[in-house]
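Participant: Turn this into a model:
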Amino acid sequence: MSVDRGAALYDLLRHVRPLTLNSARVVEAALRPYHLTVGMRAVLEVLSEAGPATVPAIATRLDLARQGVQRHVDDLVRLGHVEIRVNPAHRRSVLVALTAAGADVFAHVHADDLRHLAAMAPECTPEDIATATRVLQALGRDVRKRAAE
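Facilitator: So this is what the prediction gives:
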């Protein structure tokens, strides 16, 4: 494996770290009017995309600890954005599901995200964005594998 390749990926990651931090700051500010956190938004997104899920399944999808996801779910229940349902597949592991209010809030938040993102990085083509997505997905897969070792 080439050292130049490693250096190029390292340089890419040097851009990802501040991007992640600053993205979280921007998202936090946008979520304040909804009384949501970045973590709560992530849970809403998983439920919006995948439908009702158990806390462990949500945690796996987000690469987060189950206990942290449970706190987000508890907060979202208090806000009326999710509800707990009986899980027919497992008596002791309940399902978390979006309420109509939660689906509506997430739809608004997501639409705002997409509107703001559409104006960013105007010099990048759709092909550039697709390539960046593939590279970050591959890095994510391999870093997760290494973290599990």
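
Participant: use CA for all of it now, contacts and neighbours both
Facilitator: Will do.

Participant: Now do the strands in the protein.
Facilitator: Secondary structure of the chain, counting by DSSP state E: strands at 82-85, 95-98.

Participant: Please enumerate residues in contact with the last one?
Facilitator: Spelled out, that is strand 95-98. Residues outside strand 95-98 that contact it (CA atoms under 8 Å, 6 or more residues apart in numbering) are 44, 47-48, 51-55, 73, 81-87.

Participant: Selecting buried members of those in ChimeraX, what would you type?
Facilitator: Buried residues within these, by 16 or more other CA atoms under 10 Å, are selected in ChimeraX with:
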select :44,47,48,52,53,54,55,73,81,82,83,84
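
Participant: residues in contact with the spatially most central residue of the chain?
Facilitator: Residue closest to the average C-alpha location in the chain (CA atoms, centre = their mean): residue 42, at 4.2 Å. Shown in contact with residue 42 (CA under 8 Å, 6+ apart): residue 62.

Participant: quick one: it and residue 64, what's the gap?
Facilitator: Residue 42 is 11 Å from residue 64, where distance means CA to CA, to the nearest Å.

Participant: same deal with residue 130?
Facilitator: Counting by CA to CA - residue 130 and residue 64 are separated by 26 Å.

Participant: Regarding this protein, what is its longest helix?
Facilitator: Secondary structure of the chain per DSSP state H: the longest helix is helix 3-31.

Participant: which helices and strands does that one pack with?
Facilitator: Counting contacts by 3 or more CA pairs under 8 Å, 6 or more residues apart in numbering; DSSP states H and E, helix 3-31 is packed against helix 38-50.

Participant: One more, please, to line up against the first structure:
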Amino acid sequence: MKGSETPLPPDQLADRLTEVFDLVGPLYRRVYRKVEQDESIEGLSVGVRAVLDLLRQHGPMTVPQLGRAQTLSRQFVQRMVNDAAAQHLVEAVANPAHQRSSLIRLTADGVAAITAVHAREHAALRQVGGDLTDADVDACVHVLTRMLALFDDVDVP
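Facilitator: Purely as a prediction, here's the structure:
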């Protein structure tokens, strides 16, 4: 399934990247539905899970930082943070860099919840199988990163 190593001309590249979009959309929707179906396991919505995941990866962040990282509105992220706080998964702490914008950090319950989600996802992803190589995954990440960069300047409502 290996193609040429020669860079594609722009029109052909656009056609091939459309194939990627055609797969990413359904994949995203299926994963979203699966996370929502499994919500009862950890009690996490997709939005709360995304907040917990960012905090696990980057440590305490402000709501505006969380919004920028997810390309989501501050208001939506604030609702997700409020939901997570109501479940005792995150807490607001003083921000030495900004008095009016607290840092949001994971609680012990939040760490346990996002760890459980990742363990379940890891177990599911182990079932992908096939003959995928590290180079295949590197290429996929490279392509998706380039596509994502194209839309970095899209305004968040």
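
Participant: What's the match for the residue nearest to the centre of structure 1 in structure 2?
Facilitator: Using TM-score structural alignment, the partner of residue 42 of structure 1 in structure 2 is residue 50.

Participant: roughly how far apart are that match and residue 139 of structure 2?
Facilitator: 25 Å.

Participant: What of residue 19 of structure 2?
Facilitator: Distance from residue 19 of structure 2 to residue 139 of structure 2, by CA to CA: 15 Å.

Participant: against structure 2, where does stretch 15-26 of structure 1 fall?
Facilitator: Stretch 15-26 of structure 1 corresponds to residues 23-34 in structure 2, going by TM-score structural alignment.

Participant: From the chain's centroid, how far away is the matching stretch?
Facilitator: 12 Å (CA atoms, centre = their mean, to the nearest Å).

Participant: again with stretch 42-52 of structure 2
Facilitator: Distance of stretch 42-52 of structure 2 from its chain centroid, counting by CA atoms, centre = their mean, is 10 Å.

Participant: now stretch 67-84 of structure 1
Facilitator: For stretch 67-84 of structure 1, the distance to the chain centre is 15 Å (CA atoms, centre = their mean).

Participant: and what of stretch 71-79 of structure 2?
Facilitator: Worked out by CA atoms, centre = their mean, stretch 71-79 of structure 2 lies 14 Å from the chain centre.

Participant: same check, this time on stretch 11-31 of structure 2
Facilitator: The chain centroid and the centroid of stretch 11-31 of structure 2 are separated by 17 Å, computed with CA atoms, centre = their mean.

Participant: ok, now stretch 125-140 of structure 1?
Facilitator: On the basis of CA atoms, centre = their mean, stretch 125-140 of structure 1 sits 17 Å off its chain's mean C-alpha point.

Participant: What of stretch 90-99 of structure 1?
Facilitator: From the chain centre to the centre of stretch 90-99 of structure 1 is a distance of 20 Å (CA atoms, centre = their mean).

Participant: whereabouts in structure 2 does that stretch align?
Facilitator: The aligned range for stretch 90-99 of structure 1 in structure 2 is 98-107, by TM-score structural alignment.

Participant: What residue in structure 1 is paired with residue 76 of structure 2?
Facilitator: Applying TM-score structural alignment, one finds that residue 76 of structure 2 aligns to residue 68 in structure 1.

Participant: and that match, how many neighbours?
Facilitator: Residues within reach of residue 68 of structure 1, counting by other CA atoms under 10 Å, total 13.

Participant: same check, this time on residue 66 of structure 2
Facilitator: Residue 66 of structure 2: 23 neighbours (other CA under 10 Å).

Participant: do residue 10 of structure 1 as well
Facilitator: Counted by other CA under 10 Å, the residues lying close to residue 10 of structure 1 total 12.

Participant: for residue 38 of structure 1, same thing?
Facilitator: 19.

Participant: ok, and the closest non-adjacent residue to it?
Facilitator: For residue 38 of structure 1, ignoring the flanking residues on the chain, the nearest one in space by CA to CA, 6 or more residues apart in numbering is residue 28 at 5.9 Å.

Participant: Quick check: the gap between that neighbour and residue 141 of structure 1.
Facilitator: Distance from residue 28 of structure 1 to residue 141 of structure 1, by CA to CA: 26 Å.

Participant: Give me the more crowded residue out of those two.
Facilitator: Between residue 28 of structure 1 and residue 141, residue 28 has the larger neighbour count (other CA under 10 Å), namely 17 against 12.

Participant: Before I go, just wanted to say thanks for your time.
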